[in-house]
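Participant: Sequence first, predicted model second:
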Amino acid sequence: MDTTVNGEPRVLATDAAVALIDEIRRDYPDILFHQSGGCCDGSSPMCYPTDDFIVGDHDVKLGEISGVPVYISASQFEAWKHTQLIIDVVAGRGGMFSLDNGREKRFLTRSRMFGGGEACAIPGVQKVV
């Protein structure tokens, strides 16, 4: 699977997300993201220590943000394959098992449809593949 569509990365991060990633990596140097498909924590991007999460055979790697791999289930990817995901941060509590929990800010996925090569309109987005 290609981590870009027409040269645009499938996943990006805002500056705020990169700052929170850096904060988490001080405590947990090796982490990964898995885009949740619903259930307990809605559809939040969940951040885990690499050793505490088993990437499934059917998970799809979307790319990397700030050197951290981002995965999504194959069924969720099928629904969102025409969408660029932008990992951002908002105030609040993170997912119950996600490493952003307890930091009074949490990761949030924003998105935009691929097509036409339009620029992402979210300020502070870092294009990291």
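Facilitator: Ah, there it is.

Participant: contacts, neighbours, all on C-alpha from now
Facilitator: OK.

Participant: Could you say whether the residue in the chain sticking out farthest from the centre sits in a helix, a strand or coil?
Facilitator: Here the centre of the chain is the reference, and by C-alpha atoms, centre = their mean the most remote residue is Gly116, at 23.0 Å. Following DSSP: H, G, I helix; E, B strand; the rest coil, we place Gly116 in the coil state.

Participant: who's in contact with it?
Facilitator: Shown in contact with Gly116 (C-alpha atoms under 8 Å, 6 or more residues apart in numbering): no residues.

Participant: Could you tell me how many residues sit around Leu12?
Facilitator: Other residues near Leu12 come to 29 when the count uses other C-alpha atoms under 10 Å.

Participant: Below is an additional structure, to be compared with the one above:
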Amino acid sequence: MTESPRVELTPAATALVRSLTAAHGPLMFHQSGGCCDGSAPMCYPRGEFRTGQSDVLLAELRVTGVADAVSFWMSKSQYEVWSHTRLVVDVVEGRGSGFSLEAPEGVRFLIRSHVVGG
């Protein structure tokens, strides 16, 4: 039996990642455990958000047409809460955080989670 990936992108998120990569270069996501915009996955140019011992690397997402994998990080405290889930990065209309790269596009990334076996 093949294990589902821990993190995946919807087709809409994949298209937006391609567009953002073309404009900004290699990307990364960080999902914190904060409230409001802090609970949404934030997209940054790779290396712009500093990760450390309080973060967990969940995935290196491969996107067709994008040379570099897109890393997906999560704060350890958030990971403890979501360790039993598969995360699906999606895109919806609406303005997200001003710090995330998609904000000027009139859309925002969000997480849809699915409980995995246990």
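Facilitator: All right, it came through fine. On a predicted model such as this, the values are computed, not experimentally measured, just so you know.

Participant: Now do the residue farthest from the centre of the first structure against Thr4 of the first structure, distance only.
Facilitator: 14 Å (C-alpha to C-alpha, to the nearest Å).

Participant: need the contact list for the residue most central in space within the second structure.
Facilitator: The residue lying closest to the centre of the second structure (C-alpha atoms, centre = their mean) is Phe29, at 4.1 Å. Counting by C-alpha under 8 Å, 6+ apart, Phe29 of the second structure touches Pro41, Met42, Cys43, Tyr44, Val70, Ser71, Phe72, Trp73.

Participant: Test my guess that the fourth one contacts Ala23.
Facilitator: The reference is to Tyr44 of the second structure. No - Tyr44 of the second structure is beyond contact range of Ala23, at 11.7 Å (criterion: C-alpha atoms under 8 Å).

Participant: Touching both of these two, which residues are there?
Facilitator: Residues touching both Tyr44 of the second structure and Ala23 by C-alpha under 8 Å, 6+ apart: none at all.

Participant: Looking at those two, which has the bigger crowd around it?
Facilitator: Tyr44 (22 against 11).

Participant: circling back to that earlier point, would you mind measuring from the aligned partner of the residue nearest to the centre of the second structure in the first structure to Gly115 of the first structure?
Facilitator: In the first structure, Phe29 of the second structure lines up with Phe33, judged by TM-score structural alignment. Separation of Phe33 of the first structure from Gly115 of the first structure (C-alpha to C-alpha) stands at 25 Å.
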